[in-house]
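Chemist: Have a look; sequence and predicted model below, questions after that.
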Amino acid sequence: MDVARVKLILKNCDCVTIDVDSTICCDETVDELAKFWGKEDAIVPITTLAMEGHLDFRTALEKRMEVLDISSQKLKVFIAEKKIQYTPNVKKFIKFLQNRCIAVYLITGGFHETVDNIAIDLNIPLENVFANRIIFDETGRYLGVDETELTLKDNVKAEVIKGLKCRFNYKSVVHIGDGMNDAKVCPVADAFVGYGGVVIRQKVKELAGWFVTDFQQLIDEMMK
C-alpha cells in the first residue's frame, strides 16, 4: 500500500488503534522495570529480539519476567516513582482524534497495571485497553501472566482489530506502532503507520504503508 493511500484512509478512518511502549511512551515497560532493579543488561537484548521479529512475544515475555523476579510490592514502588514519558505530540494527536469522535484503542503487550494509568491520563476508557495482566499470590509473589488475556498471542493485534470491526462495525481502522507485531496487522487493519520517534526498526519501516517519527505529521495530514 502506498503512502498516499494510507494518508487517505487515515483522514477518513473512524477508529485508530495504537501501541504503547516506544509509541505512546518513550519507554519499553519491561526494560524500564529492569533498569529500575539493575537488570537492564539481561533484559534489553531479549526485548530487541522480540521487537525485530526474531523471538515470539510469549517466549520473550516469559524470559524477561523470569529475569526480573517481580513482586507486587516492587511493581507498586515502580508505578509510584516512575513518571510517564510521552512521545512528542502523541497526547495532542489523541486529543485531536477524540475531538473528531474517532475511537481510540490501546493494544499492547505491556501490563494493565501500568497501561491503565496511561489510558486514564489520556481520557481513554479502560474498556478500550487491551493488555496483559500479572498474577501474584497472596504474598505478592509473581505467579505468571493471565492466560485469558488475548495479548499473549503473537498475532494478537490483528485479532483484536478484527474483533473490534465485527463488534462496532468500524469502516476503517488504522493501526500505529513501532514493532513487528504491529507491522503484521494488515490486511485486518485497513492501514498501518509505522512509528520511529523512539527507535527505527528497519523491517517495520519497510513494511509500513507510511512511516513517521512525530505524531504532528499525522495531525498535519488529517487537517489538510
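Modeler: Structure's in. What do you need?

Chemist: Going by C-alpha atoms from here, please, whenever you check contacts or count neighbours.
Modeler: OK.

Chemist: Was I right to think Val199 contacts Ser22?
Modeler: Yes. Using CA atoms under 8 Å, Val199 is in contact with Ser22, at 7.3 Å.

Chemist: what about the closest residue to Cys101 other than its chain neighbours, how many neighbours?
Modeler: Nearest in space to Cys101, with sequence neighbours left out and distances taken as CA to CA, 6 or more residues apart in numbering, is Asp14 at 7.7 Å. Using other CA atoms under 10 Å, Asp14 has 19 other residues around it.

Chemist: and here's the other structure:
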Amino acid sequence: MQVLFQRASAFRCGALAMSTSVGLRVAHAQTALRTAQAVCFDVDSTVVTSEGIDDLAAYLGCGDKVAALTAQAMGGSMPFHEALALRLSAMKPSQQQVTSMLAEEPLKLTDGVADLIAVLHSRGQHVYFVSGGFRQFIEPIAAQVNVAKTDIYANTLLFNADGSFKGHLDSEPTSRAGGKAKVVADLKAQRGYKTVVMIGDGATDMEARDIEGGADAFIGFGGIAVREKVKAGADWFVLSFQDMIDVLKNRGAMPSRASSASVLSFSGVLAAAFAPYAVLIVTVVAKQPELVILTIGAAFVWLCAILVIAII
C-alpha cells in the first residue's frame, strides 16, 4: 500500500507538470508553430544570451547607462527609436571598436536555439531574424544557424570614411516603433505566408502580433530575461527552446519524460492492484455465480479508491 501511495504521488506530480504551460492561447500558439510557413525570431536575449548593444556599451565603458535605456525600451516604457538614438549617442562606437568587440567577446547562442532552428528548417519552415539590434552583430550569428543574410531584418551602423561613428540607417523599419510588426506584415503580404509566428523576449516583439496582418501568434521567450508585460500578453510563454522542439517533434504539447514515466508507472500499479480481483471474479463465476455482483462491486470500489488517491 505504501508503494501505491508513492506511485499516486508521482502521478499527481506528473499531471501538474503537464498543466504548467503559460499563455493566453497556448494551444493556438502551438498549432501555429507547427503549421507556420515562416517563423520570425528576435535576436537579442532570444537567439543570443545578451543584448548586443549592451555588450558594446560595456566594452566601451558606458554599460550601466545604456543597459538602463535598453530595459526601458524592452519593457515598453520608452519608444524604441528614442531609446536607440539615446544609446548610440551615448556610445558613438567606431568601426574598429565594433570589430574588436566582436572578435574578443563574440555573442553566444542561447541553449537550444540552434536545435530549434534546425528542426524548423528540416520541416521546410522559413526562419527570419527580425531585430532592433545591428546587422554587424547579427550576421555572424545567423551564419552559425544557416539563416541567410537576406533573411535578416535589423538596423545598420554607419561609419565615416575614417571609421568614426556616423549614425545608423534610419530607413530600416526596425529602427522605429512598430518596425518589427511592419516587417512581419510585409513578409506575409509579399511572400504569401498564411501563418507566421513571432518569437521574442520584448514588448516590440509582441507588437508584431497585435496589428492587422501581423504575426498569427506570439511566443514569449523568458529563458534569458522574464519581462512581465510579455509574460502576461504572450499567446504562449516559455523558458526553454526545448518546449517548442517538443511540440514540433511530438505534434502536440507533450509532458516531460519524467511526467510520462510517472503516468506509465502509475498505470502499472493500477493494473497490479486490480489483477487479484480479476482472478477472484473468474473463480467466483466458476464456483459461486450468485456472488458475482458482490465481487464486481467490491472490485469497483477498490479501483475508485485508487483513482481518488491519484486525483486528490
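Modeler: Looks like it came in fine. Treat the numbers as computed from the prediction; the structure is a model and nothing was measured.

Chemist: surely the residue nearest to Cys101 of structure 1 meets Ser172?
Modeler: Yes. Judged on CA under 8 Å, Asp14 of structure 1 makes contact with Ser172 at a distance of 6.0 Å.

Chemist: thinking again about what came up before, which one of Val199 and Ser22 of structure 1 has more residues nearby?
Modeler: Under the neighbour definition other CA under 10 Å, Val199 of structure 1 and Ser22 were set side by side, and Ser22 has more, 21 against 13.

Chemist: can you name the residues of structure 1 that the top helix by length along structure 2 overlays?
Modeler: Taking DSSP state H as the criterion, structure 2 has its longest helix at helix 257-287. Under TM-score structural alignment, helix 257-287 of structure 2 corresponds to no residues of structure 1.

Chemist: ok, the corresponding residue of structure 2 for Phe215 of structure 1 to Arg123 of structure 2 distance?
Modeler: Aligned counterpart of Phe215 of structure 1 in structure 2: Phe241 (TM-score structural alignment). Going from Phe241 of structure 2 to Arg123 of structure 2 by CA to CA, to the nearest Å gives 16 Å.

Chemist: So which residues of structure 1 form strands?
Modeler: Per DSSP state E, structure 1 carries strands over the ranges 15-18, 103-111, 129-132, 134-136, 142-145, 173-177, 191-195, 210-212.

Chemist: sorry, back to before: give me the more crowded residue out of Phe241 and Arg123 of structure 2.
Modeler: Comparing Phe241 of structure 2 with Arg123 by other CA under 10 Å, the one with more neighbours is Phe241, at 21 against 14.

Chemist: Setting aside sequence neighbours, what's the nearest residue to the more buried one?
Modeler: Among residues not flanking Phe241 of structure 2 along the chain, Gly112 sits closest, at 5.4 Å (CA to CA, 6+ apart).

Chemist: Same question for Val66 of structure 2.
Modeler: Val66 of structure 2 sits nearest to Arg87 (CA to CA, 6+ apart), 5.5 Å away.

Chemist: Val26 of structure 2 now?
Modeler: For Val26 of structure 2, the closest residue by CA to CA, 6+ apart turns out to be Trp236, at 4.8 Å.

Chemist: isn't that neighbour right next to Ala32, touching?
Modeler: No. In this structure, Trp236 of structure 2 is not within contact of Ala32 by CA under 8 Å, at 10.8 Å.
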